[in-house]
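K.L.:
Here is my input, please return the structure:
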Amino acid sequence: MSTDALAEKLAAALARHGSLAIAVSGGVDSMTLAATAHRRMPAGTVSMIHAVSPAVPQAATERVKARAAAEGWALSVTGAGEFDDPRYRANPVDRCYFCKSSLYDRIRAITPATIASGANLDDLGDYRPGLLAAAERDVVHPFVEAELAKADVRRLAHRLGLDEVAELPAQPCLASRVETGIAISAEDLAFIDETETRIAALLPAGATLRCRVTHAGIVIELDDAADAKVRETAEALCAGAGRRFAGVRPYKRGAAFLRAAP
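P.N.:
Alright, predicted model coming up:
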C-alpha cells in the first residue's frame, strides 16, 4: 500500500472521533499520531497530553515540547502519577496496567475528549497489560483502527517530515528496564537514563540499547556485540554508582518481564 493510502486510512480513522486527547510519549508512534491529527482534524478538536515522571527520559519530553512549539500543538504537560501507586512501585509483571491506569485517569481529569493512544497492530501480539487499562477507560487506538503496523507508522513519520523520530528504535518507559520483582525507584531510573544516554553516544544512530536492572546486576543489551569502549563505559558508570556490572548480552525484547511458565 502506498504511503498516501496509509495516510488516508489513518485520517479516516481519526475522523470517526469528534475530539481527541492524544497521549504523546515522545516516541515515533505517538508523535506520528499527534502530527497527523493536528494536520488533518478540524482546529480545536485535538489536544496533546505529555506525562512526565522519573520513568520518562528527559530527551523524550524535550522532543515533544520542541515539536509542539514548531507545529503549534495544543500541548498540556502533566505528572503521570504512577509513583503514587504502591502496586506500580512493587513492579509486578503487570506493572504497566497500573502505570497506564494512572496515566489515563490523569488525562481524563484534564479533558473530556476521547483519549487516544499510539498503539499499532504489532502491539496487539505482545504482552501489554496497559491495553487492559486502556480498554477499561474507552481509550481508542487510531493506528489499530486503520490497520497500521509499526513499519507503516515509520513510513508515515517520514512522509510528515518527522525526521527526529522516524527511525528511532522502540523506546518503552525506563521502568521497562527493571526486572520484575525489583521495586521501581527514581534512583534506578535516573541511572538507566544516564547510562543509556552515555552509551548511545558510542553507537550508530538508531541502534537498539537497553540498560537492564536485573537481580544479577546491571546488564547492557545491544543489537550487536559491544566493543571495548561500550563495556568500559558501562563498567565505569556502575563502579561510580556502586552497582554490580553483570555484562553485555544481545538485545531481547521484553527481557525484564519475568513471567511464570504456564
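K.L.:
alpha carbons only for contacts and neighbour counts from here, please
P.N.:
Will do.
K.L.:
what comes up buried for stretch 193-205?
P.N.:
193, 195-196, 199-200, 203 (16 or more other C-alpha atoms under 10 Å).
K.L.:
repeat for stretch 119-130
P.N.:
Buried residues in stretch 119-130 (16+ other C-alpha under 10 Å): 119-121, 129-130.
K.L.:
Could you tell me which of those residues are located in helices?
P.N.:
Judged by DSSP state H, the subset of the buried residues of stretch 119-130 located in helices is G130.
K.L.:
With distance to R95 added, can I get the buried residues of stretch 119-130 in JSON lines?
P.N.:
Below are the buried residues of stretch 119-130 laid out as JSON lines (distance: C-alpha to C-alpha, whole Å):
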{"residue": "A119", "distance to R95": "18"}
{"residue": "N120", "distance to R95": "20"}
{"residue": "L121", "distance to R95": "22"}
{"residue": "P129", "distance to R95": "8"}
{"residue": "G130", "distance to R95": "8"}
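K.L.:
want to put them side by side, so please do this one too:
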Amino acid sequence: MNTEAKAAAVRESLAERDGVLVAFSGGVDSSVVAALAHDALGDGAVACTAKSETLPEAELDDAKRVAEEIGIRHELAEFSELDSQAFVENDGERCYHCRTMRLSAMFDAARERGIETVCDGTNASDPGEGHRPGLRAVEELDAYSPLLDHDITKEEVREIARDYGLSVADKPSMACLSSRIPTGLEVTEERLSRVERAETLLRTWGFEQFRVRDHDGLARIEVAPDELERALDPDFARAARDHLTDIGFDHVTLDLDGYRTGSVSPANDDLDLDVEYPTSTD
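P.N.:
Prediction:
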C-alpha cells in the first residue's frame, strides 16, 4: 500500500468515530494526525496541547500556528509534571511518567467535551527507536495511534505533511525539556528554565538540530554533524560561554559526537564531555 492509500485509510478509520481529540504537540507526527482528523471529521476533531513546564514556549507558539494552518480547533490542557515525585526523581521511566500524565490530561479534556477517542502521533518507526518507555503509557491508556495502526513510517509522515503543505513537514524531532536532564538528576523548574533559555539562544543563532543537556550546571551542547563546524568557531564558543553562564550554567561544553537522541537516557549514561568552553571566571 502506498503512502497516499495509507493516508486515505486513516481518514476512513477516523471518519467512523463520533469525534476525536488529538494529543497535539505541533510536531510533524501529531500535525499529520490532526490534518487527517480534520479532513475526516471537520469540527468533530479537536487538537489539544498539554501545557506544562517541560514544553518550550517556542513549541507552544508553533503548535498554535500549525493548528491555524490546518484549520482545526485548538485547545490547551494545563498541568504540572513537577507535581509527580516519580517524574521529578527522573529514573529510567521518566518518559513513562510524563506520557502517562500528558495523555491522562488529554483523556480528561476529551471527557469534558464528550469525546471518546484520544489520538496520538506514534508512527510505525517509533517502536524500533531504542529506549521508549512512553510508548507503554500509550498502550496502557488505550490511546489510538492511527499512524502506527496503518503502518505509516516517519518518512511517510513527512510525505503526507508535504502533501498537506504543512510548514512542519521537515521540522526536526523535539522532545520535552526534561529529556535534557540526565537520568538520576532531579527535574527542577530551575533546570528546565535554563535549558529552555539556552536552546532559545541556539535557535536565535540559526542552529536547527540541537540540544543543550544540563549536567547539574554543566551545559553540554549537541548540534547536528553538518552544523558542527559552525559550533567550533571561536566567536560562537565565546558567545556560548558568555550567554550560557549568564543564564545560570557553571561551565559550557560542546559534544564532538554531535546531536543524537536519548544521549542522557539509561543506555547512554557513560559519555565523554568534550571541548569545554571555560567560564570567564576560570
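K.L.:
Would you pull the TM-score for this pair?
P.N.:
The TM-score (TM-score structural alignment, normalised by the length of the first structure) is 0.90; 257 aligned residues with a C-alpha RMSD of 2.1 Å.
K.L.:
right, and out of the buried residues of stretch 193-205 of the first structure, which lies closest to V165 of the first structure?
P.N.:
Sorting those by distance to V165 of the first structure puts A200 at the head of the list, at 15.3 Å, by C-alpha to C-alpha.
K.L.:
Contacts only, for whatever residue of the second structure lines up with that closest one.
P.N.:
Under the alignment (TM-score structural alignment), A200 of the first structure maps onto R203 of the second structure. Contact analysis of R203 of the second structure by C-alpha atoms under 8 Å, 6 or more residues apart in numbering lists nothing.
K.L.:
Could you check how far R203 of the second structure is from A77 of the second structure?
P.N.:
As judged by C-alpha to C-alpha, to the nearest Å, R203 of the second structure and A77 of the second structure stand 26 Å apart.
K.L.:
now do V252 of the second structure
P.N.:
In terms of C-alpha to C-alpha, V252 of the second structure sits 35 Å off from A77 of the second structure.
K.L.:
Looking at the two, which one has more neighbours?
P.N.:
The neighbour count for V252 of the second structure versus A77, taken as other C-alpha atoms under 10 Å, is higher for V252 (27 against 15).
K.L.:
which SS state does that one fall under?
P.N.:
For V252 of the second structure, the secondary structure call by DSSP: H, G, I helix; E, B strand; the rest coil comes out as strand.
K.L.:
corresponding residues in the first structure for stretch 180-189 of the second structure?
P.N.:
Using TM-score structural alignment, stretch 180-189 of the second structure pairs with 177-186 in the first structure.
K.L.:
now that stretch: how far from the chain's centre is it?
P.N.:
Offset of stretch 177-186 of the first structure from its chain centre (C-alpha atoms, centre = their mean, to the nearest Å): 17 Å.
K.L.:
buried set for that stretch?
P.N.:
So for stretch 177-186 of the first structure, counting by 16+ other C-alpha under 10 Å, buried means 177-181, 183-185.
K.L.:
which residues touch that stretch?
P.N.:
54-55, 88-93, 175, 192, 210-215, 255-258.
K.L.:
who touches I247 of the second structure in this structure?
P.N.:
194, 197-198.
K.L.:
which residue in the first structure lines up with it?
P.N.:
So I247 of the second structure corresponds to A241, using TM-score structural alignment.
K.L.:
Could you tell me which of the contacts of stretch 177-186 of the first structure are located in helices?
P.N.:
Residues from the contacts of stretch 177-186 of the first structure lying in helices, with DSSP H as the criterion: 88-89, 192.
K.L.:
Turn those into JSON lines, including neighbour count.
P.N.:
Listed next are these as JSON lines, based on neighbours: other C-alpha atoms under 10 Å:
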{"residue": "Y88", "neighbour count": "22"}
{"residue": "R89", "neighbour count": "20"}
{"residue": "I192", "neighbour count": "24"}
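K.L.:
Can you show me the helices along the stretch 51-200 of the first structure?
P.N.:
Assigned by DSSP state H, counting those that start in this stretch, the helices in the stretch 51-200 of the first structure fall at 58-71, 86-89, 95-110, 130-136, 142-145, 150-159, 186-200.
K.L.:
Show me what the longest one is packed up against.
P.N.:
If you count contacts as 3 or more C-alpha pairs under 8 Å, 6 or more residues apart in numbering; DSSP states H and E, helix 95-110 of the first structure packs onto helix 86-89, strand 114-116, helix 130-136.
K.L.:
let's see it at 7 Å
P.N.:
Contacts defined by 3 or more C-alpha pairs under 7 Å, 6 or more residues apart in numbering; DSSP states H and E place helix 95-110 of the first structure against helix 86-89, helix 130-136.
K.L.:
how about the longest one, aligned to which bit of the second structure?
P.N.:
Using TM-score structural alignment, helix 130-136 of the first structure lines up with residues 134-140 of the second structure.
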